[in-house]
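1. missing the sequence, but the structure's below:
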């Protein structure tokens, strides 16, 4: 009996966790495929503790997540806080840099900071803060080239500590020509961009709502929309809209599931081929208004809405 009790207690310790905490037996959110206790949860495994919502507090948090996980080619200028040494320097946040570099100091002294990198130190915002700090120091010293991390960043500033502003001005590019925008001899380097450009699916950011991105993957089109609301409230609201038939974005569209990335959800709609981003603008604005009303509804879910919620919860894919 005592052995059974100890086993039950041990099972509870290894499976129970506080809200937002990753359990030891759960997959590590870094994406390694290992259990948390064998990866970032292991002693010395990942240096920094895993942060579930690392970009919270940054301007345009949802767009940053989209640029890191969903958008092939996008940029946004960052405004450095006045307390940062070199705060007058031009810094551009980029979805992807050549060779997936974490950062680059250009010949002009401008700094490019890359989002799509494979650091696994637990807190991407701290990684970005460490890389940006190193790039600023290199630029001040007159150095140019790639800047990255080879070791865990330690307890230095996070990106939130280095930048300011309420929102980002995001530009989605057709390809990666921005990599050579500041290069004089563009013709000699243009051929090297061809493979990268061919792999970049056409993407566009909607203008009437925040962090909603249309893309064409060839066989179909999608709308992927990163939303800032807490998961439980958002699932309730989406279930209400589904039950009332208000979750269509365009004729023939279908809400097929959602990504979970960096603590937020990104609902995904399948769209008929030929829809394009322009046709989504007004419907997306209407959906945002309907979603706001559903989020404000505090009444208990009906049986139909609970069923819709369960279906949505079962169609989630965790990216990060």
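-> Great, that's in hand. This is a predicted model, so every value here is computed, not measured.
2. use CA for all of it now, contacts and neighbours both
-> Fine.
3. so who does residue 246 touch?
-> 287, 290 (CA atoms under 8 Å, 6 or more residues apart in numbering).
4. Near residue 4, how many other residues are there?
-> Neighbours of residue 4 under the rule other CA atoms under 10 Å: 9.
5. want to compare, so here's the second one:
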């Protein structure tokens, strides 16, 4: 008879990261060898770093999903112009422009456990820098304020751009190297639009199909229950031939993803998403026990989650 393994697999609770899963910090290591170990990371991993940030769901979208978008930030203790951007040239953490304006990038390479703290540290460093150029971090910033502590915005006014032209919109005469880098970046960006009828829902066309990716602020368990009720009732389709195919988990929130037929476009989603938001609110308010069909739907949805961070 074969020996039984001395190790047992412990179930992972909803919202938690398993020891063999990729660490949500983005290091590329397994969780047990990074933020899940006693000495595998220099800073504690923050599961929901942008909580309390105005337009938290949009910030996550710009950091993880949206190619080209910007939003102005208003500082509590300064009148400097600060522009939050999904991506800056060379994935720079921040840039001080010739005008003195500061551009702050969300899609960057460094990961020190708390991106909101990283952003604040980069912003403070950029505000203290007089010369134009790139500003970044080379080591963990240590204790200090987080981005939501430095700004006074109630909401973010997000502008989704057709491409990365905003990289040079303050340059009167861009040289050929700037234009070449811009053309290359634009060629890799998928067309994206932010819906206006609901918060933090983004349509995109990736060429072979279209998607709607909708970042939602509700707690994971409650949201999964509500989505499973709608799925079991056949009420989770947005337009004809659309399908809820799964969801991303990023920075403590879930992002349901729908596949859409080619040619759908963003405008056709406005009324259906508003109606779905109403149905979802009703489902969230339903605290009755899930039926067998709803539990089966929930298991299927939970199995189609992909953790980004």
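-> Sure thing, it's come through. Bear in mind that the values here come from a model prediction, so they are computed numbers and not experimental data.
6. Drop the TM-score for these two in here.
-> Overlay of the two chains. TM-score (TM-score structural alignment, normalised by the length of the second structure): 0.93; 304 aligned residues with a CA RMSD of 2.0 Å.
7. Which residue ranges of the stretch 51-200 of the second structure form helices?
-> For the stretch 51-200 of the second structure, applying DSSP state H, counting those that start in this stretch gives helices covering 56-64, 115-127, 147-150, 176-188.
8. Can you check which of these gets nearest to residue 205 of the second structure?
-> Proximity to residue 205 of the second structure (CA to CA) singles out helix 176-188 among the helices of the stretch 51-200 of the second structure, at 12.1 Å.
9. nearest spatial neighbour of residue 215 of the first structure, skipping sequence neighbours?
-> residue 203 (4.3 Å; CA to CA, 6 or more residues apart in numbering).
10. Show me the strands in the first structure, by range?
-> 74-80, 91-94, 103-105, 111-114, 145-147, 163-164, 171-172, 203-205, 212-216, 221-225, 254-261, 264-271, 316-318 (DSSP state E).
11. tell me the most buried of these?
-> Stretch with highest mean neighbour count among the strands of the first structure: strand 111-114 (a mean of 27; mean count of other CA atoms under 10 Å).
12. picking up where we left off before, now do the contacts for the alignment partner in the second structure of the residue nearest to residue 215 of the first structure.
-> Per TM-score structural alignment, the equivalent position to residue 203 of the first structure in the second structure is residue 192. When contacts are counted by CA under 8 Å, 6+ apart, residue 192 of the second structure touches 66, 67, 160, 162, 202, 203, 204, 205.
13. could you redo the last one with a cut-off of 7 Å?
-> Listed by CA atoms under 7 Å, 6 or more residues apart in numbering, the contact partners of residue 192 of the second structure are 66, 202, 203, 204, 205.
14. that older thread, could you measure from the residue nearest to residue 215 of the first structure over to residue 222 of the first structure?
-> Distance, residue 203 of the first structure to residue 222 of the first structure, using CA to CA, to the nearest Å: 10 Å.
15. these two touch, right, residue 193 of the second structure and residue 200?
-> No. Using CA atoms under 7 Å, residue 193 of the second structure is not in contact with residue 200, being 10.4 Å away.
16. So what's the gap between stretch 29-47 of the first structure and the chain middle?
-> Centre-to-centre, stretch 29-47 of the first structure and its host chain are 20 Å apart (CA atoms, centre = their mean, to the nearest Å).
17. Please apply the same query to stretch 216-227 of the second structure.
-> Relative to the mean C-alpha coordinate of its chain, stretch 216-227 of the second structure is positioned 17 Å out (CA atoms, centre = their mean).
18. against the first structure, where does that stretch fall?
-> Going by TM-score structural alignment: stretch 216-227 of the second structure matches residues 227-238.
19. same thing with stretch 99-108 of the second structure?
-> Using TM-score structural alignment, stretch 99-108 of the second structure corresponds to residues 108-117 of the first structure.
20. Same list (the helices of the stretch 51-200 of the second structure) but as a markdown table, adding distance to residue 309 of the second structure.
-> Putting the helices of the stretch 51-200 of the second structure into a markdown table (distance: least, CA to CA, whole Å) gives the following:
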| stretch | distance to residue 309 of the second structure |
| --- | --- |
| helix 56-64 | 9 |
| helix 115-127 | 11 |
| helix 147-150 | 18 |
| helix 176-188 | 22 |
